[in-house]
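In: give me coordinates for this.
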Amino acid sequence: MQTRRGFIAGASTLALLPTAGFAQSQPAADLIAKAKAERQLVWYTGMVVSQVVRPLAEKFQAKYGIEVRYATAGDSDTVLKITSQARAGKMEVDLFDSPGTSIPPLTKAGLIEPFVPDALAKYAPTFKPQSQLYSGIYALYLTTTYNTDLVKAAEAPKTYDDLLDPKWRGKMVWTDTRAISGPAGFIGNVLSVMGQDKGMAYLRELSKQKIVREPGNQRVILDKVISGQYAIGLMTYNHHAVISRAKEAPIAWVKMEPLVANLGVIALAKGAPHPNAAKLFLEFMFSDDGQKIIAEAGYPPGNPDVPPKDPSIGPVTGNFTSTLLAPEISSQESEPLAGWLKIYDELFK
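Out: Got it, this is the predicted structure:
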């Protein structure tokens, strides 16, 4: 039996290495026929429509003639909509994606249908949990970024201990979110790597640095660093920094190991009205063609045969270690996240 502790993968790239010996699979003819008979599917998504959602939907429809109806929704809205539809006895959605936080409540409510696309056969175990309740589309990596106009590369913090330098006091910022991708995830990473006693001692010292808490997501925080409002951004996504750097923004990211990894996942709703069309769409999303769209948008795809657009942002091609904080531990009411949030409230607020 896998424990909650088992969902905190150690500082390693091994969990993200591909499974060898698998060729790309093709969807079964029977699945394609049943999917075409359903004619459409409904997808709740938090991904960028112009860069990811629309290109995936259009290419899938062109290939199979099946309409993809998508609606943008954050995780809280997704959970509310799906639970409300289940209570009413009329499920309207087939698929939903998530940064992980919708998985625990919908799992508890029994509203996720287990399914593993055949296309995931060659993916690393990280992207296909034993529960079969979700599939990992990509892993995103949170780390430290800095404004290159304010901080020289040679002076930028390279390690967690470097963040304790007094010169950074009051010049660092992170998002004031209670999600696992915020300060609580940083705390969990530190405790996982350093151990409880040493980790808590480090966090107490770090709290003296007066890290600024700002509302908004990681993109908002990165933009504040880019604008020069702060010199250092903590728990920001490395692929965001690469995208902004390509547009000549004064930003760079640090390979502060281990980085924090969190999955972008997608799942099949229990009682989905178009289950076969949804399953066929998942086969397409995880195929080489689907993952190339993910890569082109600047994300590091989970497909081992599709490299990131910028090789530096993935742990294998970029040669860095990471700690995976899996969706199963993203509930703020349960351990370990509840404990990490308590530490955040006590030390950093």
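In: rest of the way, CA atoms for contacts and neighbours
Out: Fine.
In: what's the burial count for T83?
Out: Other residues near T83 number 18, with proximity taken as other Cα atoms under 10 Å.
In: quick one: it from A37, how far?
Out: Computed as Cα to Cα, to the nearest Å, the T83 to A37 distance reads 27 Å.
In: quick one, what contacts the spatially closest residue to L142 that is not a sequence neighbour?
Out: Excluding the flanking residues, the one nearest L142 by Cα to Cα, 6 or more residues apart in numbering is Y237, at 4.5 Å. Y237 sits next to 140-143, 218-219 when contact means Cα atoms under 8 Å, 6 or more residues apart in numbering.
In: out of the residues you listed, who's nearest K255?
Out: Checking the contacts of Y237 against K255 by Cα to Cα gives T143 as the nearest, at 7.1 Å.
In: excluding chain neighbours, what is closest to the closest one?
Out: M235 (4.9 Å).
In: what comes into contact with the top helix by length along the chain?
Out: Of all segments of type helix in the chain, defined using DSSP state H, the longest is helix 75-88. Applying Cα under 8 Å, 6+ apart, the contact partners of helix 75-88 are 44, 46, 91-93, 96, 98-99, 101-102, 105-106, 109, 111.
In: for that helix, buried residues please.
Out: Neighbour-count burial for helix 75-88 flags 75, 78-79, 81-83, 86 (criterion: 16 or more other Cα atoms under 10 Å).
In: got a markdown table for these, with distance to L164 too?
Out: Output for the buried residues of helix 75-88, formatted as a markdown table (distance: Cα to Cα, whole Å):
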| residue | distance to L164 |
| --- | --- |
| D75 | 34 |
| T78 | 39 |
| V79 | 39 |
| K81 | 44 |
| I82 | 44 |
| T83 | 45 |
| A86 | 49 |
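In: and those, which is closest to K171?
Out: Looking across the buried residues of helix 75-88 and measuring by Cα to Cα, the closest to K171 is D75, at 31.1 Å.
In: I have a second one here; can you model it like the first so I can compare?
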Amino acid sequence: MQSGFRFVMTALTLGLCLCLGCVELSAQDDLVAKAQNERELILNGTALVGQFEKFSEPFKRRYPFIKVQYARTTGEALTTKILREAAARQLSVDVILINNYTHRIFTKKNLLTPYAPPGAANFPQGFIDKQAYWVGFYLVPYAITYNTKLVAKTNAPKSFDDLLQPKWKGQISLEREEYLVTQSHMQFLGRQKAIEYFKRLAQQDLIHVNGHSKQAVLLTAGEFPLIVYSDIARTEELKRKGAPVEWVRAEPHITVLVSAAITREARHPAAARLFMNYLASDEGQREILSIDKPPALPKFRPEYLSGINLFPADWTLSDSYEEYNKLYREIFWKNS
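Out: Predicted coordinates:
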């Protein structure tokens, strides 16, 4: 009797799995059919064009009928563009690739539509939105970074407090619109302690540069010896190419999660969902390694981050972004 019961339950379980599999395949086929009619996908993001092109190659090979158009700009410029287009009811982008901090702003303004790709269950808490408004793309962990030709390892700063030493005055670069990372640093230190630290740091005659990519190029060229917050993954990529750069193992390593979301007014919703399916799959997450970025899925984390304590940027900080950005400008732009 018991063996018969087990047989029935096993058969039912297998049947249910097959049924769910058929439903998933049917949904995928339906998306493909609709995407064949849309024939286009428009994305805006902060990843470099070359990086996105490499990451999206497998997607383009699988769906050659989809014309993929990608435009890249800085986070602040992209945020402004999206909000301006939305206000004018001229939002043309299908998928936005930007940090989840900014996606929270877009979500609260009702600019995104929820979608949970088949691979969503593989993402741990914090790497995918509970309400499915965004899914993790890759990590951007930050660290103090220096030019090894200008600064010997023995003389390099060992902590953020070391940047306040008189010898570094006029030698340190800060990205001009470093809002999110500094706000996260404030959360790590506590508001009052952070304000006191930032004011002292601002007195170091910081060298403001627009854009992290340009900042990394200038550091490599020896235009200045230090960057307060620089992408560890980019530094590792530059080191492999022989650049004289190194990052400091000093906490906090503020870590921003770049994520993907579909806009509510997406003109190519099926193509957008196919792209999200690819991005959230093991194939897509593994492909992120080829563009020298740490994938959102921890199982694909690169070796150089082993043992490093990352401090994730809290996306709810964006609830007070206007107030904080004003404070940031008052502190860091005062003498620029």
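In: just the contacts of helix 75-88 of structure 1: which are in strands?
Out: 44, 96, 98 (DSSP state E).
In: look up how far A124 of structure 1 lies from the closest residue to the first one other than its chain neighbours.
Out: Setting aside the residues directly before and after it, Y44 of structure 1 is nearest to F96 in space (Cα to Cα, 6+ apart), at 4.6 Å. Taken as Cα to Cα, the spacing of F96 of structure 1 relative to A124 of structure 1 amounts to 22 Å.
In: now the helices for structure 1?
Out: Going by DSSP H, structure 1 shows helices at 29-38, 54-64, 75-88, 103-108, 183-194, 196-207, 218-226, 238-246, 275-285, 288-296, 337-348.
In: highest mean neighbour count out of these?
Out: Comparing the helices of structure 1 by mean neighbour count (mean count of other Cα atoms under 10 Å), helix 275-285 ranks first with a mean of 24.
In: surely F65 of structure 2 and E38 touch.
Out: No. The criterion here is Cα atoms under 8 Å, and F65 of structure 2 misses it with E38 at 9.1 Å.
In: ok, back up a step: nearest to E248 of structure 1, of the buried residues of helix 75-88 of structure 1?
Out: Once Cα to Cα is applied, the member of these that ends up nearest E248 of structure 1 is D75, at 32.1 Å.
In: the longest strand in structure 2 is where?
Out: Secondary structure of structure 2 per DSSP E: the longest strand is strand 135-147.
In: distance from that strand to the middle of the chain?
Out: Relative to its parent chain, strand 135-147 of structure 2 has a centroid offset of 8 Å by Cα atoms, centre = their mean, to the nearest Å.
In: same thing with stretch 149-156 of structure 1?
Out: Relative to its parent chain, stretch 149-156 of structure 1 has a centroid offset of 28 Å by Cα atoms, centre = their mean.
In: now the end-to-end length of that stretch.
Out: Terminal residues of stretch 149-156 of structure 1 lie 11 Å apart, using Cα to Cα.
In: matching residues in structure 2 for that stretch?
Out: Per the alignment by TM-score structural alignment, stretch 149-156 of structure 1 matches residues 149-156 in structure 2.
In: what comes up buried for the matching stretch?
Out: Quick answer for stretch 149-156 of structure 2 (16+ other Cα under 10 Å): 150-151, 156.
In: among these, which ones are in strands?
Out: Reading strands off these, I find no matches (DSSP E).
In: quick one: which of those is nearest to C22 of structure 2?
Out: For the buried residues of stretch 149-156 of structure 2, the closest approach to C22 of structure 2 (Cα to Cα) belongs to A156, at 58.1 Å.
In: the nearest residue to Q51 of structure 2 once chain neighbours are set aside: what's it in contact with?
Out: Spatial nearest neighbour of Q51 of structure 2, chain neighbours left out: I291 (5.4 Å); criterion: Cα to Cα, 6+ apart. I291 of structure 2 makes contacts with 51-52, 54-55, as judged by Cα under 8 Å, 6+ apart.
In: do L218 of structure 2 as well
Out: Applying Cα under 8 Å, 6+ apart, we find L218 of structure 2 in contact with F224.
In: rewinding a little: can I get the buried residues of stretch 149-156 of structure 2 in JSON lines including distance to L327 of structure 2?
Out: Converted to JSON lines, the buried residues of stretch 149-156 of structure 2 look like this (distance: Cα to Cα, whole Å):
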{"residue": "L150", "distance to L327 of structure 2": "32"}
{"residue": "V151", "distance to L327 of structure 2": "32"}
{"residue": "A156", "distance to L327 of structure 2": "29"}
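In: A184 is in contact with W340 of structure 1, correct?
Out: Yes. W340 of structure 1 lies in contact with A184 (Cα under 8 Å); the separation is 5.2 Å.
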